[in-house]
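>>> Got a sequence here, can you model it:
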Amino acid sequence: MSEQRWLRSYLPRSQAEAQLICFPHAGGAMSAFRGWAELAGPSLDVLAVQYPGRQDRYADPLPADIGELADQIVPEIRPLLGRPTALFGHSMGATVAFEVARRLRPRFPSPLLRLFVSACDAPPARTPRATARGDAEIRDYVRDLGGAAASALEDDEMWQLALPSLRHDFHLVETYRYVPGAPLTCPVTAIAGDRDETVTLADVQRWQEVAVGEFEAHSLPGGHFYLDESLPDLIALLRNRLTAARSASTT
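Have a look, this model is predicted:
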């Protein structure tokens, strides 16, 4: 595994034709994307963002808001844009990836092949929450979302380890306020689980409001963490769209 502070890879492929930079969900870490590189194959280098406040970055200073987090990530990504690059964000990670994409878009055309947003309401649909969730409410909410993360939180020791980053990330999500601006010029693909009661296909279709270029929305089998059961289908979708984008850029 590469040992960069912000961007990590379990299986570095510096000679790959393109790279996919992945942004974890609230409370998540780069380990959420373990195994993606094997499924993606040798033509795609899969990197993951390691947020402060978890795993080996447990003691690092925490950002005050999602905008500050994006500001910290952008300088780590800019030097990598010499090869075709796409961003993928799941849940909270989709909002972070969006804010990073906005900051990488000072010119036309966009330096990004595509932005993939997963299981997340579009920024214009977001309203800051008036009151913060308590720890018990956070635990119940995470449990209701399901997936491997919810199962792990049934262990009290793991819950206590996960709680600080979850509490902070929920604060970031619930205080996020979308500031209208120029739309994204890169293509956008929005994805939802077909059994996700928190973010539906209709919800993710609103991402087209922040994109001026190509937009599409898809559903895959599963709930909020549909990628636990539909990861091969998701990787196939990502590979298909990135292969098409690379082909279009060379014609």
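
>>> CA atoms for contacts and neighbours, from now on please.
Fine.

>>> Tell me which residues touch residue 150, please.
142-144 (Cα atoms under 8 Å, 6 or more residues apart in numbering).

>>> What is the helix or strand harbouring residue 141 packed up against?
For residue 141, the host element (DSSP states H and E) is helix 135-145. Identification of packing neighbours for helix 135-145 by 3 or more Cα pairs under 8 Å, 6 or more residues apart in numbering; DSSP states H and E yields helix 147-152, helix 156-175.

>>> angle of it against helix 156-175?
Between helix 135-145 and helix 156-175, the angle comes out at 90 degrees (axes from the mean of the first three to the mean of the last three Cα atoms, to 10 degrees).

>>> Need the residues that contact helix 135-145.
Contacts with helix 135-145, where a contact means Cα under 8 Å, 6+ apart, come from 149-151, 153, 163, 166-167, 223-225.

>>> would a markdown table of the residues you listed with distance to residue 20 be doable?
As requested, the contacts of helix 135-145 are arranged in a markdown table below (distance: Cα to Cα, whole Å):
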| residue | distance to residue 20 |
| --- | --- |
| 149 | 23 |
| 150 | 26 |
| 151 | 28 |
| 153 | 28 |
| 163 | 28 |
| 166 | 25 |
| 167 | 28 |
| 223 | 23 |
| 224 | 21 |
| 225 | 19 |
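
>>> Residue 175 and residue 131 touch, don't they?
No - if you go by Cα atoms under 8 Å, residue 175 and residue 131 don't touch, sitting 9.4 Å apart.

>>> between those two, which one's more packed in?
In this view residue 175 and residue 131 are compared by other Cα atoms under 10 Å, and residue 175 has more residues nearby, 19 against 9.

>>> Name the nearest residue to that one, ignoring sequence neighbours.
Leaving aside its chain neighbours, residue 175 sits nearest to residue 128 (4.8 Å; criterion: Cα to Cα, 6 or more residues apart in numbering).

>>> What number of residues are in the vicinity of the one you found?
A count of nearby residues for residue 128, using other Cα under 10 Å, gives 14.

>>> Identify the residues contacting it.
Here residue 128 is in contact with 174-177 (criterion: Cα under 8 Å, 6+ apart).

>>> Would you mind giving the secondary structure of the residue nearest the centre of the chain?
With distances taken as Cα atoms, centre = their mean, residue 89 lies nearest the centre of the chain, 1.4 Å away. Following DSSP: H, G, I helix; E, B strand; the rest coil, residue 89 is assigned to strand.

>>> Is it correct that it is in contact with residue 121?
No - counting by Cα under 8 Å, residue 89 stays clear of residue 121, with 11.9 Å between them.

>>> List the contacts of the residue nearest to residue 178 when sequence neighbours are not counted.
The spatially closest residue to residue 178, leaving aside those adjacent along the chain, is residue 123, at 5.6 Å (Cα to Cα, 6+ apart). For residue 123, the contact set (Cα under 8 Å, 6+ apart) comprises 95, 177-178, 207, 210.

>>> Now the second one, please; I'll put the structures next to each other:
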Amino acid sequence: MTTAARTSARCLRAFHPRPDAAARLVCFPHAGGTARAFAELSAALPADIAVDAVQYPGRHERRSDPHPGQIAALADEVARALTDRADDRPLFLAGLSMGALVAFETARRLAATDAATRLIVSAALPPSHDWQERDLDACTDAEIVAELRRLGGVPEELLIDEEVLRHVIDLLRTDHRALRRYGCPADATLSVPVTVLLGNADPKADVVRTRGWADHTTGAAHTEVLPGGHFALADPATGAARRLTELIRADLT
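Now for the predicted structure:
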């Protein structure tokens, strides 16, 4: 196995393997997040949906893999892994916050083979919009921790563990550099349907600010609101698992 093949194999994690599932759902985590962000969602989804969670470089079993520093490079890697593992099951991509951009770029790379069936994005502004993200390299650790608490999604016990917190902050700064470098032309479009799932208490993304996702597909686009915050997509308590199941099964019929 080549180095590239080994790397692509490590970028997808299946917490609950379902080889006989009718559909595949690939979940892309937020900035600073790991594949484990979707472990509970994976457990909550039914047996007919196989879930792979993307593991970006620098995390857990990939801790020694260098971060490429570009959203496009992250998408290249995932697209390569999905191509290497391609089968005849419908493929759904779901991205949370920064992960929505990686999922969108992955879908663009898979467009030539019509591999993706639907893109699902959450807590994310459209790719051609200015996200106006803060420069975390100019922020103190205390300011970053305050923002993490505001958004939720990181257990308090991790925020008070100095070793874990140091790693989380380093990952956030690295991911945000890639996010701030990212640019997408306004005419970059997919042909697959796009579903925007929002948390009704998300302080960063709402129905108005995410409306432009419809401009990035020639297919259907619609928005739905779930009870929850910035991380509603990954939280089974918001009803995300039920809604994802309904969306996927509807596309299979």
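
>>> Make JSON lines from the contacts of residue 128 of the first structure and add distance to residue 237 of the first structure to it.
JSON lines is the format used below for the contacts of residue 128 of the first structure (distance: Cα to Cα, whole Å):
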{"residue": "174", "distance to residue 237 of the first structure": "30"}
{"residue": "175", "distance to residue 237 of the first structure": "32"}
{"residue": "176", "distance to residue 237 of the first structure": "29"}
{"residue": "177", "distance to residue 237 of the first structure": "30"}
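
>>> Nearest to residue 85 of the first structure among those residues?
Nearest to residue 85 of the first structure out of the contacts of residue 128 of the first structure is residue 176 (Cα to Cα; 25.7 Å).

>>> Contacts only, for the closest one.
Taking Cα under 8 Å, 6+ apart as the definition, contacts of residue 176 of the first structure comprise 65-66, 126-128.

>>> Which one (most neighbours) among these?
Within the contacts of residue 176 of the first structure, neighbour counts (other Cα under 10 Å) peak at residue 66, which reaches 23 neighbours.

>>> where's the alignment partner in the second structure of that residue relative to residue 44 of the second structure, distance?
Matched across to the second structure, residue 66 of the first structure falls on residue 71, judged by TM-score structural alignment. For residue 71 of the second structure, the distance to residue 44 of the second structure equals 29 Å [Cα to Cα, to the nearest Å].

>>> Ok, residue 132 of the second structure next?
From residue 132 of the second structure to residue 44 of the second structure the distance is 34 Å (Cα to Cα).

>>> Spell out the residue ranges of the helices in the first structure.
Here the first structure has its helices, by DSSP state H, at 36-40, 66-77, 92-103, 135-145, 147-152, 156-175, 201-204, 227-249.

>>> Select, out of the ones you listed, the one closest to residue 5 of the first structure.
Nearest to residue 5 of the first structure, of all those, is helix 66-77, at 9.3 Å by Cα to Cα.

>>> For residue 135 of the second structure, which residues are in contact?
176-177, 180.

>>> And residue 37 of the first structure, by the same measure?
By Cα under 8 Å, 6+ apart, the contact set of residue 37 of the first structure is 10-11, 44-46.

>>> taking the residues you listed one by one, which sit in strands?
When DSSP state E defines the strands, the subset of the contacts of residue 37 of the first structure inside them is 44-46.

>>> still on that earlier bit, give me the buried positions along the helix holding residue 141 of the first structure.
138-139, 142-143, 145 (16 or more other Cα atoms under 10 Å).

>>> got CSV for those, with distance to residue 111 of the first structure too?
Below are the buried residues of helix 135-145 of the first structure laid out as CSV (distance: Cα to Cα, whole Å):
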residue, distance to residue 111 of the first structure
138, 37
139, 39
142, 35
143, 38
145, 34
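
>>> Just give me the closest of the residues you listed to residue 190 of the first structure.
Nearest to residue 190 of the first structure, judged by Cα to Cα, of the buried residues of helix 135-145 of the first structure is residue 145 at 18.8 Å.

>>> rewinding a little: please point out which of the contacts of residue 176 of the first structure the second structure shares.
Here is what carries over to the second structure from these, by both residues aligned by TM-score structural alignment, their matches' Cα atoms under 8 Å: 65-66.

>>> Against residue 198 of the first structure, how distant is residue 191 of the first structure?
Taken as Cα to Cα, the span from residue 191 of the first structure to residue 198 of the first structure is 13 Å.

>>> Looking at the two, which is more packed in?
residue 191 (25 against 15).

>>> Show me what the more buried one aligns to in the second structure.
Counting by TM-score structural alignment, the partner of residue 191 of the first structure is residue 197.

>>> for its match, what are its contacts?
Taking Cα under 8 Å, 6+ apart, one finds 120-123, 223-226, 233 in contact with residue 197 of the second structure.

>>> Restricted to strands, list the residues you listed.
Counting by DSSP E, the part of the contacts of residue 197 of the second structure found in strands is 120-122, 223-226.

>>> Quick one, which of those residues are buried?
120-122, 223, 225-226.

>>> Tell me if I'm right that residue 108 of the second structure and residue 184 touch.
No - the criterion here is Cα under 8 Å, and residue 108 of the second structure misses it with residue 184 at 11.5 Å.

>>> Which one's more surrounded, these two?
residue 108 (20 against 13).

>>> what's the burial count for the closest residue in space to that one that isn't next to it in sequence?
Of all residues not flanking residue 108 of the second structure in the chain, residue 190 sits nearest, at 6.4 Å (Cα to Cα, 6+ apart). A total of 23 residues lie near residue 190 of the second structure under the criterion other Cα under 10 Å.

>>> next one: residue 207 of the second structure
So residue 207 of the second structure, with other Cα under 10 Å, has 16 neighbours.

>>> contacting residues for it?
198, 223.

>>> what's the counterpart of residue 17 of the first structure in the second structure?
In the second structure, the residue paired with residue 17 of the first structure according to TM-score structural alignment is residue 22.

>>> what's the nearest residue to that match if we skip its chain neighbours?
Closest residue in space to residue 22 of the second structure, ignoring its immediate chain neighbours: residue 48 at 5.2 Å, by Cα to Cα, 6+ apart.

>>> is it true that the one you found touches residue 21?
Yes - between residue 48 of the second structure and residue 21 there is a contact under Cα under 8 Å: 4.0 Å.

>>> Tell me how many other residues crowd the counterpart of residue 46 of the first structure in the second structure.
In the second structure, the residue matched to residue 46 of the first structure (TM-score structural alignment) is residue 51. A count of neighbours around residue 51 of the second structure, defined by other Cα under 10 Å, yields 28.

>>> Excluding residues flanking it in the chain, which one is nearest residue 51 of the second structure?
Nearest non-adjacent residue to residue 51 of the second structure, counting by Cα to Cα, 6+ apart: residue 25, 4.8 Å away.
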